[in-house]
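J.: here is a sequence together with a model predicted from it:
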Amino acid sequence: MSVYLYRFGKLAYRRKWVVLPIWLIVLVGLGALASVVSQPMEDDFTMPDLPSERATEIMDEHFPGMSAQFEFDAVTGTYVIAAPEGEQLTDPENKQAIDALIRELNGLDIVDHSAPLANPVDAAAEMGCLTPDRGGQEFTARCSGAPLNVLADQRPDTVALLDVPFTIEKWEDITQADRDVAYDVADVARDAGLQVEISGSIAMEQEAPGGTAELIGMGVAFLVMIIAFGAIIASFVPIVTAIVGLGAATAVIMIGTSVIEIPSFTTFLASMIGIALSIDYALFVVSRFKHELHSAPTPEEAAGRAVGTAGTAVVFAGMTVIIALCGLSVVGIGFLTFMGLGGALAAAFAVLVALTLMPALLGALGRFLFKPKIPFVAKHDPEDDSYVTNGQRFARFIAKAPALTLTAGVIVLGVLAIPALNLSLGLPGDESMPEDSTVRQAYELRTEGFGEGSNGVLMVAVDLSDTPEGLRERALGDLRSELESYDAMDYVVGPRMSENGDGAMFQAVPLYGPNNQVTKDLVSEARDAEERLAAEYGVAYGVTGTTAIYADIDDKLLGSIVPYMVIVASAAFLLLILVFRSILVPLTGALGFLLSMAATFGATVLIFQEGAFGLVSDPHPIVSFLPIMLIGLVFGLAMDYQVFLVTRMREEYVHGRSPRDAMMHGYHHGARVVTAAAIIMISVFSAFMLEDDIAARSMGFALAVGVFFDAFIVRMVIIPSLLTLLGRWAWWLPAWLDRILPSVDIEGEKLRQTSESEERELVGAGR
């Protein structure tokens, strides 16, 4: 492979004014096509085969239309109304303010007027819930489902709920004007002194993260490359390749929206991966080119050698990332599949621009590439063995005390991993919205008036088709008693019977919110009781609602982690055996990744879940899909650094150095590039912590610390220590396997022979 890349690198360098226009035409063409055919992205986070789907099926059979409220793209809205301090909503002036709000709502085109809206105070009165006597089980059973908090002990009648149906078909169809109208219509009640907030999809503002984060990441990357290259113009080259690679990948994704529905988070992940990898791979190639300029007879030859050696490593590094990201499709969850494929596409373009556009840019810039030089920055070339760099000093320290550095690295990561034992997963809900948002304030008001569990009511759909009519009332009573007996259950409303009597519905309100683990355990308890009730009465039922769906998604994602890791790690392991021609090097690389992952989970739990150091003002459970996304992304990036650093060590070993000396010289040559690449990655990912979206912030943080732990502790401390301790065994490969494995020549031995042969031919021709 190195020979083919070497020849293409020389060709692209020589034919730069052909390659550069081709890339320009491709980029402009893809962008133009995307602008014409692209369709709006549609976020669909539904998952197949969730246990909660059983309740949905029963609803559809006995209560047609009821399950629509649990569809991801359903348009829902609930006005949460609170009385002024010291007053009640039953006070005449406050009730009149609610009536005025309803009149305003009845005048909106976006509101469905097929069923009249009722004042929650009037609804509570019709249920007999405003009587002076509020004691007794009969009152509680009758008024548990009232839209007014008549059961509250301290502040009764102070909070009400007004569910409003909308005519907008899908969440994606909601415009900002619709959100503004839905919020502003309550100004008439607010002017009267009431606090009115909105929950539901009508008030949710979701924008794909990006923009500012990418610019910040690129800015930091530029500064890092100035330090790495010691020159300004060379530092622009990776930025150019990143823009081209990301632009092309994004355009292809947008073109894809004309054929299939693609979630908006696809471009978010592609941005993360595209910028970071394009810059990293370009940095790797340019650094090698800078070194080859000192030994190659011509700049064209230097470009060919750089693409042949560093480019080969880039190909295999990119392949590990692509494998890890494409592997997300094995989970069987649509949005994860698209996010993975989008990131893999960005990684593929990052490799492509590094191998094709990069040598053409090197040729176009020519002698101006490493000018003007920055004084006192990157004074010594790490490829120059006549100078002792900080990387070489640290490598010598590792070589002197490998057991000490190995132990220290493992202990540090082990300690950081301890908080991961308390990992709690959840999906971003109303409680994770910004504190000044109407959705978050609605959540707080609802919690104050009806209890936290009212934000995640369990819907229990019962199928009585196989239950004898004489046993149905008794069966429903038994089921209700079972639900009420759980410690984590607040109260149960119902049953509500279907028209033919073959179906029933309960609303079960937990004590705690949807993302609380106690509530998720409650869902499992409720489902476990079905076997007994089915045997005794022939009852079948399902549990759905926000809480149940969250719990099901958590279980599915957690259950997917092990098979995903086995498939991806196995594929990458085989690939790395081919690269390093060793069993232990890929194995130690994979084990090191497990350490960095454990530490990353621990740090993320510590900051985002437990709120340590006050860095997050509003701690919440970790986003459910973050662990599997994190594993996929960081695994790919970890193998990048493994390839970048250890291939230089193998190159030195193959060329005759002892294992210890090979480690030190390879470290000396590769440390600056890996350090710069890791800092760039960390900068790009950290910039996403500036986003408002909690998923983007937590993912940006987790990716940043994951890269930090893996690059600086695992790849630059633990792996060199292990290679020193293992000695020649590190590069052992069974003879039978060595015979059947194809030679990819990542150390460039065949390339050297080809280069020397071509040089001799040129000399002969000159004579």
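T.: Good, I have the coordinates.
J.: for the rest of this, base every contact and every neighbour count on C-alpha atoms.
T.: Will do.
J.: helices or strands next to the helix or strand Glu531 falls within in the packing?
T.: Following DSSP states H and E, the helix or strand that holds Glu531 is helix 530-537. If contacts are counted by 3 or more Cα pairs under 8 Å, 6 or more residues apart in numbering; DSSP states H and E, helix 530-537 sits against helix 469-484, strand 540-544.
J.: the shortest one packs against which elements?
T.: The contact analysis (3+ Cα pairs under 8 Å, 6+ apart) places strand 540-544 against helix 53-62, strand 458-463, helix 517-528, helix 530-537.
J.: any buried residues in it, and which?
T.: Neighbour counts using 16 or more other Cα atoms under 10 Å place Ala540, Tyr541, Gly542, Val543, Thr544 of strand 540-544 among the buried residues.
J.: following that strand, which helix or strand shows up next?
T.: Using DSSP H and E, the helix or strand that follows strand 540-544 towards the C-terminus is helix 546-580.
J.: just how off-centre is that next one within its chain?
T.: From the chain centre to the centre of helix 546-580 is a distance of 14 Å (Cα atoms, centre = their mean, to the nearest Å).
J.: and Ala696, what does it touch?
T.: Ala696 makes contacts with Pro209, Phe688, Met689, as judged by Cα atoms under 8 Å, 6 or more residues apart in numbering.
J.: most neighbours per residue, which of the helices and strands packed on helix 530-537?
T.: Highest mean neighbour count among the helices and strands packed on helix 530-537 (mean count of other Cα atoms under 10 Å): strand 540-544, with a mean of 24.
J.: outside of it, which residues touch it?
T.: 51-56, 58, 458-464, 523, 526-527, 530, 533-534.
J.: let's bring in a second model and compare:
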Amino acid sequence: MASALHRLGRFAHRRRLLVLTVWLFLLLVVAGTAGRLGPNLDNEFTLPGSTSQEAMDDLGEALPAAAGTSAQIVFRTPDGTGITSEAYREPIRQALAAAARAPQVAGVSDPFETGTVSKDGTTALATVAYPVTNADLGADTVDALEDSVRVAAGSGLVVETGGQVYGDSPGGVHATELIGVGVAVVVLLVTFGSVLAAGVPLLTALIGVGVGMSGLLAASHAFTVSSTAPTLALMLGLAVGLDYALFLVSRHRQQLTEGMPVPESVARATGTAGSAVLFAGVTVVIALLGLTVAGVPMLTVMGLSAAATVTVAVLVALTLVPALLSLAGERLRPRPGTRAHRRQTSGTTNVSERWVRFVSRRPWVTVVVGVLGLLVIAVPATDLELALPDRSTAPAGSTERAAYDIVAQEFGPGANGVLLVVADTAGHDDPQRSAQAVAGQVGNLPGVATAVPTSVAPDGSLAVVQVVPTTGPRDTATTELVETIRDAEPRIRAETGTSVRVTGQTAIQIDLSERLSASLVPYAVVVVGLSLLLLMLVFRSIAVPVKATLGYLLSIGAALGLTVAVFQWGWGLGLLGDVETGPLISFMPIVLMSVLFGLAMDYEVFLVSGMRETYVHTGDAEQAVFVGARLAGRVVVAAALIMVGVFASFTLSDNPTIMSIALALAAGVLVDAFVVRLTLVPAVLALLGRRAWWLPRALDRVLPDLDVEGARLPGVPTIELEDDVVGAGGPAGSRTDPV
């Protein structure tokens, strides 16, 4: 692998202008296409194969208006007077008539006829039905609805609109999220001590993100893409793009300091650091593609979108970064006497090595304290609750959030999460009477506020019973109610002669959350197995992969624990703005597992590969740990700080879904890089000694040698080992060994 990438680096050097031109041309074409088409994002939750989705699909064929999305219009008197007075009735009727004429509207209910007036008589609730799902709504449909009901506001009424048509608020890019770029700039400047060296990772990362994001937005016109997918792709693409370029530039600068010519240094950096970049990128992509195993279209699109962006970041790192390094030429070579030059040539230890020596002095203490500390942080994860977002998570001050809060206050929380019970009335003489019988049976179940027949299909094959729970859509009691109705289906069928199925957006979201929760353990098994296999290929060891995988699991637990403590328990949540506590988004844990897996393996490879190189060429297991920390520790710290900065900046978003994912990723990277990789890993390796690198001979012959470190490249560079690095079994004095 290293030899092939070495040749790719030579090509990028010789054809640097061509490589740069191709990437800039690709960026202009893709960005221009995306800009002309515009985004086409939606948040329709579907769950193929589930009974709730099948019932909804059948309902869509027989009664489209009942299966489509819906909106709510809330009218409220400003002074607590009765809303049924004639002064308010006429403006409300005018608003409802205008709403009925709005684009794509199938029908509007009259609250005075349906009785949806609050008990205190101050609030009325109307429902707007659409014969299509959110994905098929026009771009201006919601705005037209809001405009149509403003006539009622002129009479002094408080008018708010909400409901399913609003979906989840899109992520987008906000000024606060650019803080992560600022953090990256500072870290790169401190790491390299050069504006030019720092500019290469930043420029290439932005180009890669531009290509990936533009391609995703353009593809949204051909495929269903949720509004969360581009934000996750942006967050991950920017972070890995900066990190991968950082590794290459750092290796190139180190080789230039040692006196290597620019052409050979570009090729060598691509062959060595590029091999690790390729391996790290592949692990991230494989983990993201693994999201497809859950069988949830929304999660599949998220995984594919993020995987495509990471793939672009890897290609940019392996082609555009070498081309720019070649264009920069000698200007990237640290000048003698500068801090950057002394840092590369001095034999003294750096901060990373001193820290590793400290934690390895008493390895048992380090391991016990570190593991117990992470387990304590992970304790809140035992209280993990998962659900999909509703309008209670909409930004404070928005009309959909106001409508949700008023409806919950005046009509009960269940009015925001209505269930639909589909009755199979085919062949019945009186479908309406059958529906009424079903409503009577369902209405007697615990947890049901009301159960009312609403509509019958024109051919009489189906009837719909609207069920309002006593609890909100994200409440566990609502989930239990769905199961109660399903369990009662045989008795309902026996009493009424009608089979029933539960559906509606709330039921589909409940089923989706349960499927995602059920997929966590199988996905974890796949990820852990993949981790063991990949690391065994790279390090040709049994202990190193096991240690790395256990560390990854500790990082996952700690990240989930911190996120639960903040977003469910409310610890420090006020620092992030006006955000309500509640269950975490259902797909957050599996997204966290996939992304953090790739990043954890990223840091493991860059840190431990240096240790393995030294051990292979010196045979000194103890000092190999310290030399590896000296060579790669500073770069791992810089990469982790960039990742944390990028992810943490997204916690300032106005979308709670993005905020929780960003916090989990930032916490996971922080814990994994600094506690697991730079603390626990050296301590464990110090405990194991030579046994850390043991691999059965039979397995060694079977496993292919990937040569991630580039040991077989011609003219391998050397490192100067101090007296104590050679070890007890080596000669006295210093010696030079190949890396």
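T.: On my side now, so go ahead. Everything numeric in this text was worked out from a predicted model, so none of it was measured.
J.: TM-score for this pair?
T.: TM-score of the superposed chains, computed with TM-score structural alignment, normalised by the length of the second structure, equals 0.89; 715 aligned residues with a Cα RMSD of 3.1 Å.
J.: ok so, going back, and which of the buried residues of strand 540-544 of the first structure is nearest Val315 of the first structure?
T.: Closest approach between those and Val315 of the first structure, by Cα to Cα: Thr544, at 46.5 Å.
J.: roughly how far apart are the residue mapped onto the closest one from the second structure and Ala71 of the second structure?
T.: By TM-score structural alignment, Thr544 of the first structure lines up with Thr503 in the second structure. Look at Thr503 of the second structure and Ala71 of the second structure: by Cα to Cα, to the nearest Å, they are 17 Å apart.
J.: same check on Thr614 of the second structure?
T.: Thr614 of the second structure is 65 Å from Ala71 of the second structure, by Cα to Cα.
J.: quick one, which of these two is more surrounded?
T.: Thr614 (26 against 21; other Cα atoms under 10 Å).
J.: what's the nearest residue to that one if we skip its chain neighbours?
T.: In this structure, Thr614 of the second structure finds its nearest non-sequential neighbour in Ala624, 5.1 Å apart by Cα to Cα, 6 or more residues apart in numbering.
J.: A strand includes the one you found, no?
T.: No: with DSSP: H, G, I helix; E, B strand; the rest coil as the criterion, Ala624 of the second structure is helix rather than part of a strand.
J.: map it onto the first structure.
T.: By TM-score structural alignment, Ala624 of the second structure lines up with Ala662.
J.: next, count neighbours for that match.
T.: Using other Cα under 10 Å, Ala662 of the first structure has 23 neighbouring residues.
J.: contact partners for it?
T.: Met649, Arg650, Glu651, Glu652, Tyr653.
J.: quick check: helices, which of the residues you listed are part of them?
T.: Met649, Arg650, Glu651, Glu652, Tyr653 (DSSP state H).
J.: mind telling me what the last one corresponds to in the second structure?
T.: This points to Tyr653 of the first structure. So Tyr653 of the first structure corresponds to Tyr615, using TM-score structural alignment.
J.: its match contacts Ala621, doesn't it?
T.: Yes: here Tyr615 of the second structure reaches Ala621: they are 5.5 Å apart, a contact under Cα atoms under 8 Å.
J.: what are the contacting residues of stretch 427-446 of the second structure?
T.: For stretch 427-446 of the second structure, using Cα under 8 Å, 6+ apart, the contacting residues are 423, 425, 448-453, 456, 460-465, 467, 481, 484-485, 492, 496, 498.
J.: Ala177 of the first structure and Asp109 of the first structure, how far apart?
T.: Taking Cα to Cα, one finds Ala177 of the first structure at 12 Å from Asp109 of the first structure.
J.: look at the two and report which has more neighbours.
T.: Neighbour tally, Ala177 of the first structure and Asp109, criterion other Cα under 10 Å: the higher count belongs to Asp109, 12 against 9.
J.: ignoring the adjacent residues along the chain, who's closest to Ala524 of the second structure?
T.: Met593 (7.5 Å).
J.: element containing that neighbour, please.
T.: Using DSSP H and E, Met593 of the second structure falls in helix 588-618.
J.: give me the mean deviation of that helix from the first structure.
T.: Overlaying the first structure shows helix 588-618 of the second structure at a mean distance of 1.0 Å from the equivalent residues (mean Cα distance after the TM-score superposition for the first structure).
J.: what's the PyMOL line that selects buried ones from the ones in helices among the contacts of Ala662 of the first structure?
T.: The buried residues among those can be selected in PyMOL (16+ other Cα under 10 Å) with this line:
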select buried, resi 649+650+651+652+653
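J.: quick one: the strands in the stretch 551-700 of the second structure?
T.: 584-585 (DSSP state E, counting those that start in this stretch).
J.: tell me where it has helices.
T.: For the stretch 551-700 of the second structure, helices defined by DSSP state H, counting those that start in this stretch occupy the ranges 588-618, 621-649, 656-670, 681-688, 697-702.
J.: how about the nearest residue to the aligned partner of Gly706 of the first structure in the second structure, chain neighbours excluded?
T.: Under the alignment defined by TM-score structural alignment, Gly706 of the first structure corresponds to Gly668 in the second structure. Excluding the flanking residues, the one nearest Gly668 of the second structure by Cα to Cα, 6+ apart is Ala559, at 4.7 Å.
J.: so what corresponds to the one you found in the first structure?
T.: So, by TM-score structural alignment, Ala559 of the second structure is matched to Thr600.
J.: what about that match, how many residues close to it?
T.: Thr600 of the first structure, neighbours per other Cα under 10 Å, totals 31.
J.: who's in contact with it?
T.: Taking Cα under 8 Å, 6+ apart, we find Thr600 of the first structure in contact with Leu416, Ala417, Ala702, Val705, Gly706, Phe709.
J.: gap between the fourth one and Met689 of the first structure?
T.: From Val705 of the first structure across to Met689 of the first structure, the span is 12 Å (Cα to Cα).
J.: same check on the third one?
T.: Distance, Ala702 of the first structure to Met689 of the first structure, using Cα to Cα: 10 Å.
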